[in-house]
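Participant: Dropping a prediction and its sequence here:
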Amino acid sequence: MIRVLVVDDEWMVRAMLRTIMETAPDITVVGEAADGNEAVRQAATHRPDVVLMDIRMPRADGLTATERLAGSYRVVVLTTFDLDEYVRTALQHGAVGFLLKDASAEEMLSAVRSAARGDAMLSPKVTRRLLRHFAGAGRSEAEERIGVLTAKEREVLVAVGGGLSNTDIAGALHMSEATVKTHVSRILAKLSLSNRVQAAIIAHRAGLLDPPS
């Protein structure tokens, strides 16, 4: 059972998210919080697998709370704001996913499941904007950074950049899921990254997913 903490300053949004989460047989909501400070306290009490985090809240916002929680919990940022600076800051603070509040119920459930597995989830709209911002910028630096990777790690990085989950990568590259997880961990460590989304950005910036010329 995936344990979820819902964080939003509007009680109706929290109620909506709880209802969506609890339609799934494999997900349960273990707590709710109305601001970032309360989120930190609730996380320490309930030890959730995934935190669904709003950004704009009183007292302590979601970006601040994400920075405090991301080292111990998997945080998926959920907001009405799809501005690039929020996405970049949330990812820099360690969020493993970013969804807009107009996402479908299935997208929200998928994001929670992906985060719980250690994968990453971005809404398609956010992904397009993010990659437009990063791809092509600093390409030579990105190419130099990935030079430390083995050939197999580069293959896995390409798959991560393509948005594949560990399960999908295992099938595509004919290796066990445990081996994929090991490769992903090594990639993150070698590139000094905190999550798969940052790895995907590096893959795109380095041109690993560019079509053949």
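Facilitator: Looks like it came in fine. Here the structure is a predicted model, which means the values were calculated and not measured.

Participant: all contacts plus neighbour counts: C-alpha atoms, from now on.
Facilitator: OK.

Participant: For residue 90, see how far away the closest residue in space to residue 31 that isn't next to it in sequence is.
Facilitator: Residue nearest to residue 31 in three dimensions, not counting chain neighbours: residue 5, with 5.0 Å by CA to CA, 6 or more residues apart in numbering. Distance, residue 5 to residue 90, by CA to CA, to the nearest Å: 17 Å.

Participant: can you check residue 51 too?
Facilitator: 13 Å.

Participant: The two: which has the busier surroundings?
Facilitator: residue 51 (30 against 25; other CA atoms under 10 Å).

Participant: Surely that one is in a helix?
Facilitator: No. Counting by DSSP: H, G, I helix; E, B strand; the rest coil, residue 51 is not found in a helix; it is strand.

Participant: For it, give me its contacts.
Facilitator: Shown in contact with residue 51 (CA atoms under 8 Å, 6 or more residues apart in numbering): 4-7, 73-76.

Participant: Please report the distance of residue 71 from residue 175.
Facilitator: Taking CA to CA, one finds residue 71 at 28 Å from residue 175.

Participant: Same question for residue 102.
Facilitator: 36 Å.

Participant: ok, residue 158 touching residue 205?
Facilitator: No. With contact defined as CA atoms under 8 Å, residue 158 does not count as touching residue 205 (11.4 Å).

Participant: In terms of neighbours, single out the busier of the two.
Facilitator: Legend: neighbour count by other CA under 10 Å for residue 158 and residue 205, higher for residue 205 (25 against 21).

Participant: Tell me which helix or strand the residue lying closest to residue 84 once chain neighbours are set aside sits in.
Facilitator: Closest residue in space to residue 84, ignoring its immediate chain neighbours: residue 130 at 6.8 Å, by CA to CA, 6+ apart. Under the criterion of DSSP states H and E, residue 130 resides in helix 124-134.

Participant: Against which helices or strands is that helix packed?
Facilitator: helix 84-92, helix 196-205 (3 or more CA pairs under 8 Å, 6 or more residues apart in numbering; DSSP states H and E).

Participant: Now do the shortest one: everything it contacts.
Facilitator: Residues from elsewhere that reach helix 84-92, judged by CA under 8 Å, 6+ apart: 63, 66-67, 77, 97-98, 126, 129-130, 197-198.

Participant: Second structure for comparison follows:
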Amino acid sequence: MLVADDEAMVRAGVRAILARDPGIEVVAEAPDGHEAVKAARVHRPAVALLDIQMPLLDGIAAAAQIHRELPGTAVIMLTTFGEDDFIAHALQAGASGFLLKADDPRELLSGVHAVAAGGAYLSPKVAARVIAGLRTGRLTNGTPLHHSLERLTEREHTVLSLLGSGLSNAEIAARLHLVEGTVKAHVSAILSKLAVRNRVEAAIVAWEAGLVGPS
């Protein structure tokens, strides 16, 4: 994976946390968004962990570029900020996860594994803000997101609800007794029919439409 933060001490701390997990390998570091995009192009990591506020190119702009050029690289935003605007912009940039630096280190490991497996991950604090934002319309500009759910098949409804619960393609496949390729096809169809960019936005649709319980 790729770790990008303009503070060397933060990068060292993140690497130390990730080193606890033998299933995670850091292949590159970057001190700014511009270098993060360059490193992602070279190494094509499964996951890119980006700080939001970085020089030259901020993390959100870098996330959008990586998402556009390297769809096989999932992006997690890591920041000290939890304001709704940052969350909304990160999701719009195609981020698959959002963590706060104040989160428990275990959240970082969980988030990396979740997005690497094709899932989405919001730390509990961020998820709470997203749900609150949906209730007030701050994250959707007051526009209902479930208007196109009628275009989904019954199976796609089921997949969307499981996706909204944070399950990866493999976990959904196991739950529904399907092959993973079939689930991937369902997810692609869901994203297209809902006109959303990624799994996180689809999950937000599921939450807003009441397909996912409060837990």
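Facilitator: Okay, I see it. The structure presented is a predicted model; accordingly, all values stated were derived computationally and were not measured.

Participant: May I see the contacts of helix 84-92 of the first structure arranged in TSV, with distance to residue 165 of the first structure as well?
Facilitator: As requested, the contacts of helix 84-92 of the first structure are exported to TSV (distance: CA to CA, whole Å):
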residue	distance to residue 165 of the first structure
63	25
66	23
67	24
77	19
97	13
98	16
126	18
129	21
130	19
197	12
198	15
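
Participant: Please spell out the ChimeraX selection for the buried subset of those residues.
Facilitator: Buried residues among these (16 or more other CA atoms under 10 Å), as a ChimeraX selection:
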select :63,66,67,77,97,98,126,130,197,198
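
Participant: Just give me the match in the second structure for residue 148 of the first structure.
Facilitator: Superposed on the second structure with TM-score structural alignment, residue 148 of the first structure falls opposite residue 151.

Participant: With residue 35 of the first structure instead?
Facilitator: Checking TM-score structural alignment: residue 35 of the first structure goes with residue 32.

Participant: Could you measure from the aligned partner of residue 173 of the first structure in the second structure over to residue 167 of the second structure?
Facilitator: Aligned by TM-score structural alignment, residue 173 of the first structure pairs with residue 176 of the second structure. Distance, residue 176 of the second structure to residue 167 of the second structure, using CA to CA: 12 Å.

Participant: out of those two, which sits in the more crowded spot?
Facilitator: residue 167 (22 against 14).

Participant: Just the element for that one, please.
Facilitator: Counting by DSSP H and E, residue 167 of the second structure is part of no helix or strand.

Participant: ok, the residue nearest to it when sequence neighbours are not counted - contacts?
Facilitator: Closest residue to residue 167 of the second structure apart from its sequence neighbours, by CA to CA, 6+ apart: residue 119 at 5.9 Å. Contact partners of residue 119 of the second structure, counting by CA under 8 Å, 6+ apart, are 96, 163, 166-169, 199.

Participant: One more: residue 121 of the first structure?
Facilitator: Taking CA under 8 Å, 6+ apart, we find residue 121 of the first structure in contact with 76, 96-99, 110-111, 114-115, 197.

Participant: Over to the counterpart of residue 20 of the second structure in the first structure. Which of the three states is it?
Facilitator: In the first structure, the residue paired with residue 20 of the second structure is residue 23, using TM-score structural alignment. The local conformation at residue 23 of the first structure, judged by three-state DSSP, is coil.

Participant: quick one: residue 23 of the first structure from residue 109 of the first structure, how far?
Facilitator: Distance from residue 23 of the first structure to residue 109 of the first structure, by CA to CA: 9 Å.

Participant: The two: who's more crowded?
Facilitator: Shown here are residue 23 of the first structure and residue 109; by other CA under 10 Å, residue 109 has more neighbours (19 against 12).

Participant: Not counting sequence-adjacent ones, nearest residue to the more buried one?
Facilitator: residue 21 (6.6 Å).

Participant: for stretch 173-193 of the first structure, which positions count as buried?
Facilitator: 177, 180-181, 183-185, 187-188, 191, 193.

Participant: Let me know the closest of these to residue 81 of the first structure.
Facilitator: Of all those, residue 193 has the smallest distance to residue 81 of the first structure: 24.5 Å, by CA to CA.

Participant: could the contacts of residue 51 of the first structure go into JSON lines alongside neighbour count?
Facilitator: JSON lines is the format used below for these (neighbours: other CA atoms under 10 Å):
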{"residue": "4", "neighbour count": "27"}
{"residue": "5", "neighbour count": "24"}
{"residue": "6", "neighbour count": "27"}
{"residue": "7", "neighbour count": "30"}
{"residue": "73", "neighbour count": "21"}
{"residue": "74", "neighbour count": "28"}
{"residue": "75", "neighbour count": "33"}
{"residue": "76", "neighbour count": "29"}
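
Participant: what's near enough to touch residue 24 of the second structure?
Facilitator: Residue 24 of the second structure neighbours (CA under 8 Å, 6+ apart): 1, 18.

Participant: now do 10 Å
Facilitator: Residues in contact with residue 24 of the second structure (CA atoms under 10 Å, 6 or more residues apart in numbering) are 1, 15, 18, 47, 109, 112-113, 116.

Participant: can you check residue 148 of the second structure too?
Facilitator: 193-195, 205 are the contacts of residue 148 of the second structure under CA under 10 Å, 6+ apart.

Participant: now swap in residue 113 of the second structure and tell me
Facilitator: With CA under 10 Å, 6+ apart, residue 113 of the second structure has these contacts: 23-24, 46-47, 107, 119-121, 168.

Participant: Including distance to residue 84 of the second structure, could these go into TSV?
Facilitator: Output for the contacts of residue 113 of the second structure, formatted as TSV (distance: CA to CA, whole Å):
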residue	distance to residue 84 of the second structure
23	32
24	30
46	27
47	23
107	20
119	22
120	18
121	16
168	25
